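Colleague: how would this look folded up:
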Amino acid sequence: MADTPITNTHQYEAWNGYEGRHWADHQARYDALNDELNAPLLEAAALRDTDTVLDIGCGNGSVTRLAARRARHAVGIDLSAPMLERARTTAETEGLHNVTHVQGDAQVHPFERSAFDAVLSRYGVMFFADPVAAFGNIAGALREGGRLAFVCPQSFDRLDQARIFEAVARYAPLPDLTAASATGPASFADPSRTRAVLSAAGFEGIEVTPLETHQHWGTDPADASAFLFGWGPMRHWLRDTPEEAVSRAREAATEAFGGFVTGAGAGAGAGVRLRSRSWLVTATRG
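Modeller: Model prediction:
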């Protein structure tokens, strides 16, 4: 159990159950989905070797470690004990000694005030139960003029992944991932809402810039489909679906992934690559 308060109990349970274990056990696979976001995110954060940096929703710690190589010290915070264990082990293996990992809920965690020069996050800010309160707490952890940089998904229908889900949904029920929601993957898909939340939380100079990257889903369509159907949300959505329907849905996903095969053999860029569209959000603490 985390040593500090948890308000986002649903997410805490998910990330300390199957979902968190799956991410920890498949660290390289999940990083392959999002690693193309690292360079623009770190460039936007403009880290200096004197900075103390906070990584929100650090997960397995990939971005935290990258930040630590550029900054004086990096702190990663996440709800998931399995992923934090993986993050700590990897940092030790890589010989990084200027990294700290904390299990906690960034919405209410008692950060030391004005302790950080920069806060960043790669897909780790969309699930706050109360986004204004969460970003207000984060703003308090930043020094005056401190920098915020994060990436979050655009609307689901603008991602190639939507094509795969359309194929699955022909045989098995899935939620409407294009629907607007106050929390969840698409919670910051609307830039106007993002600006309103950050402004209310005490940030200024808010910029929202589109990013187009690619996600590496697997070596071939069958591999990509197997990975997708092991993903926690997919297992949750299909838990009551008859086995025959799940099997048909998986076959449909494999066929759909076939439209996104690129390269040949085991060379760089080979495999199943889906286009992803994100927002790069930057701001400063007022």
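
Colleague: C-alpha from now on. contacts and neighbour counts both.
Modeller: OK.

Colleague: ok, and what's touching stretch 120-132?
Modeller: The contact list for stretch 120-132, computed with C-alpha atoms under 8 Å, 6 or more residues apart in numbering, reads 7-8, 11, 37-38, 41, 45, 53-58, 63, 107, 134, 148-153, 183-188, 197-198, 200-201.

Colleague: got it, and stretch 22-30?
Modeller: Residues outside stretch 22-30 that contact it (C-alpha under 8 Å, 6+ apart): 60, 82-83, 86, 217-218, 230-232.

Colleague: Just the buried ones among the contacts of stretch 120-132, please.
Modeller: Restricting these to buried positions leaves 7-8, 11, 37-38, 41, 45, 53-58, 63, 107, 134, 148-153, 185-188, 197-198, 201, with burial counted as 16 or more other C-alpha atoms under 10 Å.

Colleague: Include secondary structure and neighbour count when you put the contacts of stretch 22-30 into CSV, please.
Modeller: As requested, the contacts of stretch 22-30 are arranged in CSV below (DSSP: H, G, I helix; E, B strand; the rest coil; neighbours: other C-alpha atoms under 10 Å):
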residue, secondary structure, neighbour count
Asn60, coil, 32
Pro82, helix, 21
Met83, helix, 26
Arg86, helix, 19
Trp217, strand, 25
Gly218, strand, 22
Gly230, helix, 13
Trp231, coil, 14
Gly232, helix, 18
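
Colleague: Please generate a structure for the following sequence too, so the two can be compared:
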Amino acid sequence: MAPVDYDAELWRHHEVLVRATRVRPADRVLDIGCGTGQTTRQAARTATAGEALGVDVSAAAIARARELARAEGLGNVTFEQGDAQVHRLPPAHFDLAMSRFGTMFFADPVAAFATVGRALRPGGRLVMMVWQAREHNEWDVVIRRSLGAAAPAGPDPFSLADPATVTAILRAAGFDGVAFTDVREPVHYGPDVATALAWIRGFTCTSEVLRRLEPAAAAQTVERLRRALAEHRRDDGVWFDARAWIVTARRGREGTPAAGATVRW
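Modeller: Alright, predicted model coming up:
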């Protein structure tokens, strides 16, 4: 049974993001919430005369990203552990800030994007992929239905789903030219039901629910998940419909948050 990981789950989204970022040979690229660095390394391979920096809060992910970059012989890519909301970044240094589902969990999104904006040169680009609303993402709907009413709230991966909210956040953080592109690509949970079930059982929301349940109830919940996954099995694996946004913006010439800006949601 071949394992699945986050990069394998999102490989169709990865291809969309690569096309949207349009990395140029001399670009300096910042990758926000880079995970194990697939998107950062891709940017570095294209920016042959530039560089790429990946930042993520997970020490384990950063360690793995460094291992993979060394194995690929990439000399123009670096990785740093940190929260992009407060991480010290060189001012006006980057041409492009990018992210693949790495910007939805900021405690203070205006402050976080202002930090990113200050690291961009004036007119520098932001290109990020975020999930659309929960009801448009079959993977979340089906998993939560299978877990039942006990499913925990937890961090919200859909916090940047609303274009009006995101536009207000980015403008308050000093960006302009905010635009949205609809992305309709499925997520891949593995080549078979057993692999997909093992992957989903590793999700925080799933493991927390199963941990709280009595053994018999936990077994019933796992069986509901297995049946739901079987219904989404195709010849080439287990797939769920998904909807995302590609959000693009540019750092304003001033590059600072609007004075007294307040964002409500």
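
Colleague: Need the max-distance pair from the contacts of stretch 22-30 of the first structure.
Modeller: When the contacts of stretch 22-30 of the first structure are compared pair by pair using C-alpha to C-alpha, the two farthest from each other are Pro82 and Gly218, 23.0 Å apart.

Colleague: So which residues of the stretch 101-250 of the second structure form strands?
Modeller: 120-131, 175-183, 187-188, 233-234, 237-240, 244-251 (DSSP state E, counting those that start in this stretch).

Colleague: Sorry, wrong one. I was asking about the stretch 1-150 of the first structure.
Modeller: Across the stretch 1-150 of the first structure, reading from the start of the chain, the strands by DSSP E, counting those that start in this stretch fall at 52-56, 73-78, 99-103, 116-122, 142-153.

Colleague: mean shift between the fourth one and the second structure?
Modeller: Plainly put, strand 116-122 of the first structure ends up 0.3 Å away from its match in the second structure on average once the two are laid over each other (mean C-alpha distance after the TM-score superposition for the first structure).

Colleague: Would you convert the strands of the stretch 1-150 of the first structure into a markdown table that also reports distance to Trp279 of the first structure?
Modeller: Putting those into a markdown table (distance: least, C-alpha to C-alpha, whole Å) gives the following:
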| stretch | distance to Trp279 of the first structure |
| --- | --- |
| strand 52-56 | 16 |
| strand 73-78 | 21 |
| strand 99-103 | 26 |
| strand 116-122 | 11 |
| strand 142-153 | 5 |
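
Colleague: what's the closest of those strands to Ala253 of the first structure?
Modeller: Closest to Ala253 of the first structure of those is strand 142-153 (C-alpha to C-alpha; 21.3 Å).

Colleague: which bit of the second structure covers that closest one?
Modeller: Strand 142-153 of the first structure corresponds to residues 120-131 of the second structure when matched by TM-score structural alignment.

Colleague: The matching stretch vs the first structure, average distance?
Modeller: Between stretch 120-131 of the second structure and the aligned residues of the first structure, the post-superposition mean distance stands at 0.4 Å (mean C-alpha distance after the TM-score superposition for the first structure).

Colleague: Next, the residues that contact that stretch from outside, please.
Modeller: Stretch 120-131 of the second structure has contacts (C-alpha under 8 Å, 6+ apart) with 17, 20-21, 91-104, 137, 157-158, 160-161, 243-255.

Colleague: now swap in stretch 213-233 of the second structure and tell me
Modeller: For stretch 213-233 of the second structure, with C-alpha under 8 Å, 6+ apart as the criterion, the contacting residues are 142-143, 146-148, 192-194, 196-197, 210-211, 238-240.
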